[in-house]
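Asker: The following block contains a protein sequence and its predicted model.
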Amino acid sequence: MTFAPAVARPWGDAWPLAAQTDDDNQWVTGTCWLYCRREGVRVLWIGSVTTPGTTGDVYACGPCVAELDHMARVQAHARDGIPHS
């Protein structure tokens, strides 16, 4: 699925780029908690998770941050009725 360039979309849909390794965010070396679950890769803290038994910090690598960003945009477009381009 592709999206129209930001200039072709309403201002409210012109999201910033997803975080990418070495983009001045606080990347560290660790384990990706998302889709790939790789160890010893550059990861970024993306938030906390709470389960019935505990809480934890969630870290994700660049490709998994990009996938999560894509999934959120697809959901927002569907919710807001934005047609797919």
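Answerer: Alright, I've got the coordinates.

Asker: hey, let's count contacts and neighbours off CA atoms from now on
Answerer: Fine.

Asker: same for the longest strand along the chain, what does it pack against?
Answerer: Longest strand of the chain, by residue count under DSSP state E: strand 41-50. Packing partners of strand 41-50 (3 or more Cα pairs under 8 Å, 6 or more residues apart in numbering; DSSP states H and E): strand 28-30, strand 55-61, helix 62-80.

Asker: thinking in terms of the whole chain, how far from its middle is it?
Answerer: 10 Å (Cα atoms, centre = their mean, to the nearest Å).

Asker: buried ones in it?
Answerer: Using 16 or more other Cα atoms under 10 Å as the test for burial, strand 41-50 gives 41, 42, 43, 44, 45.

Asker: Same check on stretch 27-40?
Answerer: For stretch 27-40, a neighbour-count test (16+ other Cα under 10 Å) marks 27, 28, 30, 31, 32, 33, 34 as buried.

Asker: Next up, a structure to set beside the first:
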Amino acid sequence: MSQAERGKHRRPHAARYLIDSYRRPEPAQPGDGNAWHTGICWFWCDFTVEQQVIYVGDIEVPGRLRGRLTACGLCVETLFEKTWRHSTYQDCKDVVGRRGNT
């Protein structure tokens, strides 16, 4: 079996172990010194309740509608988790891909 063929059969979780072993940052939380303010969470919470939120980005949808997205602490944690998993998955694909192509 050639080295390229062996690379195709590597398990991505082996590379993920190396990536996850780096120090993982903590998600933002109210009272951490970031710019939290009272507002409405745009994500998975009750959209009508004002609470401590933080700006996470802008959105633009067809029809030229724009908005400033804010999220509460729990939704920031969820976004952080999804982003972390996506990032480490992409890194694993890159690491395994490079090993398989050498």
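Answerer: Now that the structure is in, tell me what you want to look at. Note that this is a predicted model, so its numbers are computed, not measured.

Asker: And the closest residue in space to residue 93 of structure 2 that isn't next to it in sequence, how close does it get to residue 52 of structure 2?
Answerer: Computed as Cα to Cα, 6 or more residues apart in numbering, the closest residue to residue 93 of structure 2 that is not its neighbour in sequence is residue 12, at 6.9 Å. Noted for residue 12 of structure 2: a distance of 38 Å to residue 52 of structure 2, by Cα to Cα, to the nearest Å.

Asker: Likewise for residue 72 of structure 2?
Answerer: According to Cα to Cα, residue 72 of structure 2 and residue 52 of structure 2 sit 6 Å apart.

Asker: Between the two, which contacts overlap?
Answerer: The contact sets of residue 72 of structure 2 and residue 52 overlap at residue 40 (Cα atoms under 8 Å, 6 or more residues apart in numbering).

Asker: Just send the buried residues of strand 41-50 of structure 1 back as a markdown table, with distance to residue 4 of structure 1 too.
Answerer: Below are those laid out as a markdown table (distance: Cα to Cα, whole Å):
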| residue | distance to residue 4 of structure 1 |
| --- | --- |
| 41 | 31 |
| 42 | 29 |
| 43 | 28 |
| 44 | 27 |
| 45 | 29 |
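
Asker: what does stretch 41-61 of structure 1 contact?
Answerer: Stretch 41-61 of structure 1 has contacts (Cα under 8 Å, 6+ apart) with 21, 25, 26, 27, 28, 29, 30, 31, 32, 33, 34, 62.

Asker: And stretch 5-24 of structure 2, by the same measure?
Answerer: Contacts for stretch 5-24 of structure 2 (Cα under 8 Å, 6+ apart): 88, 89, 91, 92, 93, 95, 96, 97, 99, 100, 101.
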